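Colleague: Below are the sequence and a predicted model for it; my questions follow.
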Amino acid sequence: MSDKPDMAEIEKFGKLKLKKTEMQVKNPQPSKETIEQEKQAGKL
């Protein structure tokens, strides 16, 4: 077998068959305000 994919199969692939999905951020980054509040709480 070759290491390269069969380009004919790739060209035949129909993007319309793919399902739409919703992205969800599992671990969102804290806002600047939250970071500042935690810094202030740590100084007390």
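Modeller: Now that the structure is in, tell me what you want to look at. Numbering: from 1, shown residues only.
Colleague: all contacts plus neighbour counts: C-alpha atoms, from now on.
Modeller: Noted.
Colleague: Regarding the protein, what is its longest helix?
Modeller: helix 32-43 (DSSP state H).
Colleague: How far away from the center of its chain is it?
Modeller: Remark: helix 32-43 is offset 27 Å from the chain centroid, using Cα atoms, centre = their mean, to the nearest Å.
Colleague: what do you get for stretch 13-20?
Modeller: Centroid displacement of stretch 13-20 relative to its chain, using Cα atoms, centre = their mean, is 19 Å.
Colleague: Please identify the buried residues of the helix or strand Ile10 falls within?
Modeller: Per DSSP states H and E: Ile10 is located in helix 7-12. Buried residues in helix 7-12, counted by 16 or more other Cα atoms under 10 Å: none are found.
Colleague: got another, please set it beside the one above:
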Amino acid sequence: MDPFKKRADKPDMGEIASLDKTKLKKTETQEKNTLPTKGTIEQEKRSEIS
């Protein structure tokens, strides 16, 4: 194995360091698949027993 050969599994940190964050668009994150609450789980358990 050539130690000077670029490895594909290692990211090029030079590109990350030169990233201009001011050019990125602001986005709003929306949760699509929310986890059930403890109350919802208990309610489903009770309905399965009935």
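Modeller: On my side now, so go ahead. Computed from a prediction, not measured in an experiment: that's the story for all the values here.
Colleague: still on that earlier bit, matching residues in structure 2 for the longest helix of structure 1?
Modeller: Aligned by TM-score structural alignment, helix 32-43 of structure 1 corresponds to residues 38-49 of structure 2.
Colleague: outside of that stretch, which residues touch it?
Modeller: Stretch 38-49 of structure 2 has contacts (Cα atoms under 8 Å, 6 or more residues apart in numbering) with no other residue.
Colleague: how big's the offset between that stretch and structure 1?
Modeller: Following the fit onto structure 1, the mean deviation recorded for stretch 38-49 of structure 2 is 0.3 Å by mean Cα distance after the TM-score superposition for structure 1.
Colleague: if I look at Glu31 of structure 2, how far off is Leu24 of structure 2?
Modeller: Separation of Glu31 of structure 2 from Leu24 of structure 2 (Cα to Cα, to the nearest Å): 21 Å.
Colleague: now the residue of structure 2 most remote from its centre: how far from Gln43 of structure 2?
Modeller: Relative to the centre of structure 2, the most outlying C-alpha is that of Ser50, 38.5 Å out, by Cα atoms, centre = their mean. Separation of Ser50 of structure 2 from Gln43 of structure 2 (Cα to Cα): 11 Å.
Colleague: And for Thr22 of structure 2?
Modeller: Per Cα to Cα, Thr22 of structure 2 is found 47 Å from Gln43 of structure 2.
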